[in-house]
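Novice: Have a look at this prediction, sequence included:
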Amino acid sequence: MKIIISAAAIVFLAVANTPALAQSGHAGMHHGASPEASMPMANMKMSNGTVKKLDAAAGKITIAHGPLENLNMPSMTMTFNVLDKAVLKRIKPGDKVNFVAAHVDGAMAVTSLELAK
């Protein structure tokens, strides 16, 4: 009988503590907030890349880029929205660029771009 009571007590404690354990560790999470959203634009490190394609009508640019540290993303080729479409007139495929990318309105966008020196 003691074994049954002990086993029941262990099961009860395990079940009773499950919600408490599920709640721990969430204090550091920022649901819905990307890391770059809390970072001033001037403090963001620029990434480097090579322009592969421009779509001025759609306001998009494709860049083969190095790591995007502010987004914790590895090197790859991506298409981004461009916030300042005038920048598309100053560059062409093959140009080396430095840029900042961020999540803007649910999409990846280039928020700052300059020709690499």
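Specialist: Looks like it arrived, so ask away. These numbers were taken from a predicted model, which means no experiment stands behind them.
Novice: okay, CA-based contacts and neighbour counts for the rest of this
Specialist: Fine.
Novice: list the contacts for the closest residue in space to H103 that isn't next to it in sequence?
Specialist: What sits nearest to H103 in space, not counting adjacent residues and going by CA to CA, 6 or more residues apart in numbering, is A109, at 6.2 Å. By CA atoms under 8 Å, 6 or more residues apart in numbering, A109 lies in contact with F80, N81, V82, L83, A101, A102, H103.
Novice: Take this one as well and set it beside the first:
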Amino acid sequence: MAGFCLLIGVFLVTFDYGHTGNDIRDTGSTKQQILKLSKMMAKLESVVEEIQNDNRKLKGVISELSNRLENEIRLRGQLEERVRRCEICLNEDDGNDVIMHQTSLNTTTTRKRFSGIRTPN
């Protein structure tokens, strides 16, 4: 890439000298311009590398945030389902059962009020 840009720079310098009437054999200023162009190209290449690295990092961050969002949406759906089930249980409660909820997901149990028997819901 740098060699191609350097070649273009040399062509532009040569083309410019041809139109201004300056002698193309003025190697001192041409070499200086070529050196300046090659230094600028090296700086540009390092900037491009930094931008590409930043883009890779940003893609990783976006991917992580996307995964977290999907997980949060999944957990919210699970919680909404548990709330819905609790509402159904409360609406159907005939007074004989007591609803007990444990902290882990999907572990709702019912217990007969006076018998002490635990049965899965």
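Specialist: Received the coordinates, thanks. Predicted model only: the values in this text are computed from it and were never measured.
Novice: Work out the TM-score between the chains.
Specialist: Laid over one another, the chains give 0.29 as their TM-score (TM-score structural alignment, normalised by the length of structure 1), with 58 aligned residues with a CA RMSD of 4.5 Å.
Novice: how about the residue nearest to H103 of structure 1, secondary structure?
Specialist: strand (DSSP: H, G, I helix; E, B strand; the rest coil).
Novice: do P19 of structure 1 as well
Specialist: Here P19 of structure 1 is recorded as helix under three-state DSSP.
Novice: Distance of it relative to A7 of structure 1?
Specialist: Noted for P19 of structure 1: a distance of 20 Å to A7 of structure 1, by CA to CA, to the nearest Å.
Novice: circling back to that earlier point, okay, the contacts of A109 of structure 1 in TSV with neighbour count, secondary structure and distance to I61 of structure 1 next?
Specialist: Below are the contacts of A109 of structure 1 laid out as TSV (neighbours: other CA atoms under 10 Å; DSSP: H, G, I helix; E, B strand; the rest coil; distance: CA to CA, whole Å):
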residue	neighbour count	secondary structure	distance to I61 of structure 1
F80	20	strand	5
N81	21	strand	7
V82	22	strand	7
L83	15	coil	11
A101	24	strand	11
A102	23	strand	14
H103	18	strand	15
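Novice: now K53 of structure 1, nearest residue through space, not along the chain?
Specialist: Of all residues not flanking K53 of structure 1 in the chain, T62 sits nearest, at 5.0 Å (CA to CA, 6+ apart).
Novice: The one you found and K52 touch, don't they?
Specialist: Yes - between T62 of structure 1 and K52 there is a contact under CA atoms under 8 Å: 5.4 Å.
Novice: D55 of structure 1: neighbouring residues, count only.
Specialist: For D55 of structure 1, the count of nearby residues is 14 (other CA atoms under 10 Å).
Novice: that older thread, distance to Q23 of structure 1 added to the contacts of A109 of structure 1, as CSV?
Specialist: Formatted as CSV, the contacts of A109 of structure 1 follow (distance: CA to CA, whole Å):
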residue, distance to Q23 of structure 1
F80, 36
N81, 37
V82, 39
L83, 39
A101, 33
A102, 30
H103, 28
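Novice: of those residues, closest to N48 of structure 1?
Specialist: Closest to N48 of structure 1 out of those is A101 (10.6 Å), distances taken as CA to CA.
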